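Q: A predicted structure for the sequence below; I have some questions about it.
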Amino acid sequence: MIKEFCAENFTNIPSAIIAGATRIELCDNLAVGGTTVSTGVLEETVSYCNEKNIPVMAMIRPRGGNFIYHDTELKIMHTDLIEAKKIGVDGVVFGALTSDNWLDEELLLELIDVSEGLQITFHMAFDALSKENQFKAIDWLSAQGVHRILTHGGPIATPIETNFDHLKELIAYANGRLTILPGGGITSDNAQTVLETLCVSEIHGTKIVN
């Protein structure tokens, strides 16, 4: 069972690992849903976590707001991803959409190509897709070798328990082709309920451990 702790910078990572976090998603600016951290933060986190045998997943996101990116932002993401790979992260977390509510296939293919050898998580941009497109996205992302999709299963303001039915549908549809990673509103108090109800082995959150 993997408890992925969503960390804002390095500050709370040591205590989170002591409390039982078994993987780190590293980002900055959680108030806007997470953006890419500085190179310095990434280097220190990877160095520390390597000593503890804790995998680090680095957020690659140039800004808050929507997930529709222009060419300059793609260049930024491309550079940040290459730097993260050089530093030695275990995986990267990114997502991109088009203005007509579909995956930005061209941008994603470029980032996936650069990510060779790393685990890839498609982040909660997934939740901005229509339910119909979410199932199609599972097909496309799994075919490109993406390892997991981070999703709340519904609007982020809703308790995750209200989204269990849809999450179960996504998990069943994925059928092991990739991992559906539940996140958003999962705490140390309800983590066991989420694990048992959804029959998953990975969960994600900022309060996943005490």
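A: Yep, that arrived.
Q: switch to C-alpha atoms for all contacts and neighbour counts from now on
A: Fine.
Q: looking at the protein, which strand is longest?
A: strand 2-8 (DSSP state E).
Q: pull out the buried residues from stretch 186-193.
A: Under the neighbour-count criterion of 16 or more other CA atoms under 10 Å, stretch 186-193 has 186, 187, 191 buried.
Q: off-centre distance for stretch 1-19?
A: The chain centroid and the centroid of stretch 1-19 are separated by 14 Å, computed with CA atoms, centre = their mean, to the nearest Å.
Q: okay, how far is it across that stretch, tip to tip?
A: 14 Å (CA to CA, to the nearest Å).
Q: what's the answer for stretch 27-40, then?
A: For stretch 27-40, the end-to-end distance is 12 Å (CA to CA).
Q: tell me the secondary structure at residue 81.
A: With DSSP: H, G, I helix; E, B strand; the rest coil as the basis, residue 81 sits in helix.
Q: look up the closest residue to it, ignoring the ones flanking it.
A: residue 60 (6.5 Å; CA to CA, 6 or more residues apart in numbering).
Q: hang on, that neighbour packs against residue 94?
A: Yes. Using CA atoms under 8 Å, residue 60 is in contact with residue 94, at 5.3 Å.
Q: then this one, side by side with the first:
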Amino acid sequence: MLREFCAENLTDIEAALNAGARRIELCDNLACGGTTPSAGVIEQAIALVHAYEGASVRVIIRPRGGDFVYSKSEFKAMETDIRYAAANGADGVVLGCLKRGGDGFELDSEGTRRLISVACSVGEMRGRELGITFHMAFDELGPQAQLQAIDVLADMGVDHILTHGGRSGTPIEENLSHLADLARHAKGKLVILPGGGVTYENVKRIAKELGVKEAHGTKIVDLNR
């Protein structure tokens, strides 16, 4: 069971690793869903994580809170942040881009591919592949669009999709049926990473019900253990 701990800056990283987390999603501003942390935080967090055997860190690439529809300047900023994180030893990045369509949002395939291309090129330059997680922007898509997005993102090189399985704020227990559908569709393509309400108290039950071996959260391990 791989437990991914969502860390706000340097807070609780060491405690989480000591409690059994083996991947860190590094963020700032969790109150607005997470944004890219500072250069100094990225450097120090990577140093902390890599001191633990088998531990890795993925840095969120998100220039602001709010929606996931980005301007040209914001895309350029994200490209720079990907290069910086990779150059300083990040094991992966966490990203996601949408565009407006119909009554809501659609996957921004072009924008997402653009960022993944940067990540892949930087990884090739460094001689190792960067992991790529598509974050909870995924939850803004409709159920059928999510299934289609899994196929598209897998073809792009995404290896994880972080999802709550429903709208933000809903108990994750209400979303288990849909999460199981997503996991079945994604099997052999990429990893569905359940998050948002997964804790050290319910993670084993949720993972068993979904048939997954990884989970994500700010309470995925007992920091007081």
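A: Right, received. Where do you want to start? Here the structure is a predicted model, which is why all the values come from computation and not from measurement.
Q: mean shift between the longest strand of structure 1 and structure 2?
A: Taken over the aligned residues, the distance from strand 2-8 of structure 1 to structure 2 averages 0.2 Å (mean CA distance after the TM-score superposition for structure 1).
Q: what of stretch 78-86 of structure 1?
A: Relative to structure 2, stretch 78-86 of structure 1 is 0.4 Å off (mean CA distance after the TM-score superposition for structure 1).
Q: setting the sequence-adjacent residues aside, check what's closest to the residue sitting nearest the centre point of structure 1.
A: In structure 1, the centroid-proximal residue (CA atoms, centre = their mean) is residue 123; its distance is 4.1 Å. In this structure, residue 123 of structure 1 finds its nearest non-sequential neighbour in residue 150, 4.9 Å apart by CA to CA, 6+ apart.
Q: give me every residue that touches residue 25 of structure 1.
A: 4, 5, 6, 7, 56, 57, 58, 59 (CA atoms under 8 Å, 6 or more residues apart in numbering).
Q: before we move on, what about residue 62 of structure 1?
A: 35, 36, 73, 76, 77.
Q: show me where structure 1 has its helices.
A: Using DSSP state H, the helices of structure 1 run over 13-19, 39-51, 71-87, 105-114, 131-143, 164-174, 191-198.
Q: format those helices as CSV; extra columns: distance to residue 210 of structure 1.
A: Formatted as CSV, the helices of structure 1 follow (distance: least, CA to CA, whole Å):
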stretch, distance to residue 210 of structure 1
helix 13-19, 6
helix 39-51, 18
helix 71-87, 28
helix 105-114, 34
helix 131-143, 32
helix 164-174, 23
helix 191-198, 11
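Q: closest one to residue 154 of structure 1 among those helices?
A: Among those, the nearest to residue 154 of structure 1 by CA to CA is helix 164-174 (7.9 Å).
Q: tell me which residues of that closest one come out buried.
A: Neighbour-count burial for helix 164-174 of structure 1 [16+ other CA under 10 Å]: 164, 167, 168, 170, 171, 174.
Q: swap in stretch 64-75 of structure 2?
A: Buried-residue list, stretch 64-75 of structure 2, by 16+ other CA under 10 Å: 64, 68, 69, 70, 75.
Q: what is the nearest of the buried residues of stretch 186-193 of structure 1 to residue 208 of structure 1?
A: Among the buried residues of stretch 186-193 of structure 1, and counting by CA to CA, the member closest to residue 208 of structure 1 is residue 187, at 4.4 Å.
Q: who are the contact partners of the counterpart of that closest one in structure 2?
A: Residue pairing (TM-score structural alignment): residue 187 of structure 1 is matched to residue 199 of structure 2. Neighbouring residues of residue 199 of structure 2 by CA under 8 Å, 6+ apart: 217, 218, 219, 220, 221.
Q: let's have these in CSV, adding distance to residue 108 of structure 2 and neighbour count.
A: Putting the contacts of residue 199 of structure 2 into CSV (distance: CA to CA, whole Å; neighbours: other CA atoms under 10 Å) gives the following:
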residue, distance to residue 108 of structure 2, neighbour count
217, 25, 22
218, 28, 23
219, 31, 20
220, 30, 26
221, 33, 24
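Q: same list, those, but as TSV with distance to residue 130 of structure 2 please.
A: Formatted as TSV, the contacts of residue 199 of structure 2 follow (distance: CA to CA, whole Å):
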residue	distance to residue 130 of structure 2
217	21
218	23
219	25
220	23
221	25
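Q: for residue 168 of structure 2, state which of those residues is nearest.
A: For the contacts of residue 199 of structure 2, the nearest to residue 168 of structure 2 is residue 217 (13.7 Å; CA to CA).
Q: got the contact list for residue 61 of structure 2?
A: Applying CA under 8 Å, 6+ apart, the residues near residue 61 of structure 2 are 35, 36, 78, 81, 82, 93, 94, 95.
Q: which of those residues are buried? Put it as a ChimeraX command.
A: Typed into ChimeraX, the line below selects the buried ones among those, using 16+ other CA under 10 Å:
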select :35,36,78,81,82,93,94,95
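Q: in the contacts of residue 61 of structure 2, find the pair that's most separated.
A: Farthest pair in the contacts of residue 61 of structure 2, by CA to CA: 35 and 82, 12.8 Å.
Q: read off where stretch 153-168 of structure 1 ends up in structure 2.
A: Counting by TM-score structural alignment, stretch 153-168 of structure 1 sits on residues 165-180 of structure 2.
Q: and the end-to-end length of that stretch?
A: End-to-end for stretch 165-180 of structure 2, by CA to CA: 9 Å.
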